[in-house]
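Participant: 3D, please:
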Amino acid sequence: MQIIENQYLRASINSLGAELVSLFNKENSVEYMWEANPTFWGKSSPVLFPIVGALKNNQYIYQGHTYTLPRHGFAREKVFKVETKKEDSIVFLLTEDEGTLKIFPFTFEFRLIYTLIGKTLSVSYSVTNTGNDEMYFSVGGHPAFAVPLSDDTVYEDYYLAFNQTEDFPRWELANGGLIKKEASTFLENTNRLPLTKELFYQDALVFKHLESTEVILKTDKAPTQLKFTFEGFPFLGIWAAINADFVCIEPWCGIADSEIHKQELPEKEGIEKLSSKGNFLRTWTVEVF
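Facilitator: Take a look at the predicted model:
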């Protein structure tokens, strides 16, 4: 386990998956991350790479060859190397190996960069294409935040407050986790999403191309809250395991296959294309109160 800290925060990150497992506020002694109770869901913040969500039949086609990848890819099950570390920041590195090349035929350097700045944790995904051809990939986050955040509140006291008032059409997931062909009406002309356990009984809420770039997890009954920013991520998932005390706020550059996708990787919705020796960088942040 790797630990970084500053005057206000302490973050713990597991080298397996470079997964954030704890974000502790030293001032109010609040833990903001889900405890990863395996009875509900044994993860806390897995990274999604080199795909986000499910592939149709767990397969994709690239240059005439068919490859198989599990939901959300393989990075979350890989041990990352610690490339550099300071008291308040750390860089994890994952590169291709013999096993990944059999299911993802690209060479790469994938870095997760964690940095504490005041009461904010910054999490960056850096992808470098080290090969000679174009690289196709997706990447995303899956952080699970504890709800409730204080003993005098309950799950239903909380809501997500977005920084833009807008419509939130929902792209529902079909069998196998595929995106349905059409969106359904969900929320209209609002910036507020009340949290209930029942909200996630039919899997994740998936949104595309929101105007909002930040969201606050808050309650009107207690001061403890957090602000999550996700500028540069065109897709957003909101999810919790059934009846579990957390909510995932998931920024994605990429999305699950649609029901009608032909499985060709370059034609996949939301796929990122990176030129030879090119670099891709996206960052989400969480500020705690």
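
Participant: all contacts plus neighbour counts: C-alpha atoms, from now on.
Facilitator: Will do.

Participant: dump the residue contacts of the residue lying closest to residue 85 once chain neighbours are set aside.
Facilitator: Counting by C-alpha to C-alpha, 6 or more residues apart in numbering, residue 85 lies nearest to residue 91, which is 6.3 Å off, once chain neighbours are set aside. With contacts taken as C-alpha atoms under 8 Å, 6 or more residues apart in numbering, residue 91 has the following neighbours: 82, 83, 84, 85, 111, 112, 113, 114.

Participant: now for those, which pair is the farthest apart?
Facilitator: Maximum pairwise distance in the contacts of residue 91, criterion C-alpha to C-alpha, is 12.8 Å, between 85 and 111.

Participant: these two: which is more packed in?
Facilitator: Neighbours were counted for residue 85 and for residue 111 using other C-alpha atoms under 10 Å; residue 111 has more, 22 against 16.

Participant: now do the contacts for the nearest residue in space to the more buried one that is not next to it in sequence.
Facilitator: Nearest residue to residue 111 in three dimensions, chain neighbours excluded: residue 93, at 4.5 Å (C-alpha to C-alpha, 6+ apart). When contacts are counted by C-alpha under 8 Å, 6+ apart, residue 93 touches 80, 81, 82, 83, 109, 110, 111, 112.

Participant: this one as well, want them side by side:
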Amino acid sequence: MKNIAPRVAAVTLALVTAASTALATPTPSAAGAQDTVVEGLHDVGGHRLFLTCSGSGSPTVVYMHGAVWDADTVPHANALAIRDLLDEDHHVCLYDRRNVGLSETVDAVQQPKDALRDLERLLGAAGVEPPYVLLGASFGGLLSYLYANEHPDQVAGMVLLDSMFPDELQFDRYFPRLDRYQSFHRSDMCCEVERISHWKAMKKAARHIGREPRIPVTYLASAQEPWGGLGIPEYDDNIIAALEGYVGRFAPGELRWVDAPHFMEPFVPDEIAAAVRDVADRARR
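Facilitator: Now for the predicted structure:
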């Protein structure tokens, strides 16, 4: 279970270099929507989200950052090095969810459906057309899974970075009550920066188990912070098999272990970029 440690690690590992990024008017290039430089805020229905895109090529790569626990974090900056490796032959888009980074704050609880609707409206407002390869990190990987299941006509593939996955919810009951996803439900919505319940997102995702779209998916798992080893036999003995089963439901699904921590974007951008290229190539076949 990786719902506890990332709360601390995210603060120290997140990059904030994008804080100085100028909020410019989106500037289309001559080649059209899929060869477009975007840098700015876009209205998604009463609030604006920050989006930056560069490069050209289809499918477009969309980075979905992990959970943010520190208001000073600019989460899309975690993937700048990955974008720079890809944008010579791919259209790459990074954004910040509501309440974090360079996006605007909404004074309300965020439901999982809000996060998904925000992304759909953001891509539409910026003229970023499908198909997409979603690059989802940690909690962003769970949202990627939800988006792919609810918009199978838009998503051509996914690369998941040590992400949460719905099958792990079956083990929640074996944990002490205070360590369960559900135990953070209220505090996530009332007191954390994003104001979104991870437990609600997991419950929503669990409805799609066994009905995943037939798309290529590569899951990069952290070898430095591996799943299991928490001293709870029901979890430790079964979580890797559950992860393998999850990845195996995609077509094709590939699980790779990488020598990196849970928040791996700043540490292995080359490996991540290579995985994205591989999934994009498979999606085009």
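
Participant: what's the TM-score here?
Facilitator: Superposed pair, TM-score by TM-score structural alignment, normalised by the length of the second structure: 0.28. Supporting alignment: 140 aligned residues with a C-alpha RMSD of 6.3 Å.

Participant: after the helix or strand containing residue 9 of the second structure, which helix or strand is next? Please name it.
Facilitator: Using DSSP states H and E, residue 9 of the second structure maps to helix 5-13. Later in the chain than helix 5-13 of the second structure, the nearest helix or strand by DSSP H and E is strand 27-28.

Participant: other SSEs contacting that next one?
Facilitator: strand 36-43 (3 or more C-alpha pairs under 8 Å, 6 or more residues apart in numbering; DSSP states H and E).

Participant: counting by contacts, list what the lengthiest strand in the first structure packs against.
Facilitator: Counting by DSSP state E, the longest strand found in the first structure is strand 158-170. Packing contacts for strand 158-170 of the first structure, counted by 3+ C-alpha pairs under 8 Å, 6+ apart, involve strand 184-194, strand 205-208, strand 214-219.

Participant: just the buried ones among the contacts of residue 93 of the first structure, please.
Facilitator: Among the contacts of residue 93 of the first structure, those scoring as buried are 80, 81, 82, 110, 111, 112 (criterion: 16 or more other C-alpha atoms under 10 Å).

Participant: redo these as JSON lines? Include distance to residue 23 of the first structure and secondary structure.
Facilitator: Formatted as JSON lines, those follow (distance: C-alpha to C-alpha, whole Å; DSSP: H, G, I helix; E, B strand; the rest coil):
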{"residue": "80", "distance to residue 23 of the first structure": "19", "secondary structure": "coil"}
{"residue": "81", "distance to residue 23 of the first structure": "21", "secondary structure": "strand"}
{"residue": "82", "distance to residue 23 of the first structure": "19", "secondary structure": "strand"}
{"residue": "110", "distance to residue 23 of the first structure": "23", "secondary structure": "strand"}
{"residue": "111", "distance to residue 23 of the first structure": "20", "secondary structure": "strand"}
{"residue": "112", "distance to residue 23 of the first structure": "16", "secondary structure": "strand"}
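
Participant: report the two of those residues separated the most.
Facilitator: For these, the farthest-apart pair by C-alpha to C-alpha is 82 and 110; their separation is 11.9 Å.

Participant: which secondary structure element contains residue 49 of the second structure?
Facilitator: Assessed by DSSP H and E, residue 49 of the second structure sits inside strand 48-54.

Participant: that strand to strand 36-43, inter-axis angle?
Facilitator: Using axes from the mean of the first three to the mean of the last three C-alpha atoms, to 10 degrees, the inter-axis angle of strand 48-54 of the second structure relative to strand 36-43 is 180 degrees.

Participant: check which helices and strands strand 48-54 of the second structure is in contact with.
Facilitator: Using 3+ C-alpha pairs under 8 Å, 6+ apart as the contact test, the elements touching strand 48-54 of the second structure are strand 36-43, strand 92-95.

Participant: and the next helix or strand past the shortest one?
Facilitator: On the C-terminal side of strand 92-95 of the second structure, the nearest following helix or strand under DSSP H and E is helix 112-125.

Participant: what's the closest of the helices and strands packed on strand 48-54 of the second structure to residue 273 of the second structure?
Facilitator: Closest to residue 273 of the second structure of those, according to C-alpha to C-alpha: strand 92-95, at 11.0 Å.

Participant: helices or strands up against that closest one?
Facilitator: Applying 3+ C-alpha pairs under 8 Å, 6+ apart, we find strand 92-95 of the second structure packed against strand 48-54, strand 60-64, helix 80-86.

Participant: out of the ones you listed, which one sits most buried?
Facilitator: Most buried of these by mean neighbour count (mean count of other C-alpha atoms under 10 Å) is strand 60-64; its value is a mean of 27.

Participant: I'd like to know which elements it is packed against.
Facilitator: Using 3+ C-alpha pairs under 8 Å, 6+ apart, strand 60-64 of the second structure is in contact with strand 92-95, strand 132-137, helix 139-150.

Participant: to residue 244 of the second structure, which of the ones you listed lies closest?
Facilitator: Counting by C-alpha to C-alpha, residue 244 of the second structure lies closest to helix 139-150 out of these; the figure is 15.5 Å.

Participant: which one of the contacts of residue 91 of the first structure is nearest residue 279 of the first structure?
Facilitator: Nearest to residue 279 of the first structure among these is residue 111, at 10.8 Å by C-alpha to C-alpha.

Participant: residues contacting that closest one?
Facilitator: 91, 92, 93, 94, 124, 125, 126, 127.

Participant: so which of those is the most crowded?
Facilitator: residue 127 (26 neighbours).

Participant: picking that back up, measure the residue nearest to residue 85 of the first structure to residue 121 of the first structure for me?
Facilitator: Distance of residue 91 of the first structure to residue 121 of the first structure, computed by C-alpha to C-alpha, to the nearest Å: 13 Å.

Participant: overlap of the contact sets of these two?
Facilitator: Both residue 91 of the first structure and residue 121 are contacted by residue 114, under the criterion C-alpha under 8 Å, 6+ apart.

Participant: same list (the contacts of residue 111 of the first structure) but as JSON lines, adding distance to residue 31 of the first structure and secondary structure.
Facilitator: Compiled in JSON lines, the contacts of residue 111 of the first structure are given as follows (distance: C-alpha to C-alpha, whole Å; three-state DSSP):
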{"residue": "91", "distance to residue 31 of the first structure": "22", "secondary structure": "strand"}
{"residue": "92", "distance to residue 31 of the first structure": "23", "secondary structure": "strand"}
{"residue": "93", "distance to residue 31 of the first structure": "26", "secondary structure": "strand"}
{"residue": "94", "distance to residue 31 of the first structure": "28", "secondary structure": "strand"}
{"residue": "124", "distance to residue 31 of the first structure": "21", "secondary structure": "strand"}
{"residue": "125", "distance to residue 31 of the first structure": "24", "secondary structure": "strand"}
{"residue": "126", "distance to residue 31 of the first structure": "27", "secondary structure": "strand"}
{"residue": "127", "distance to residue 31 of the first structure": "30", "secondary structure": "strand"}
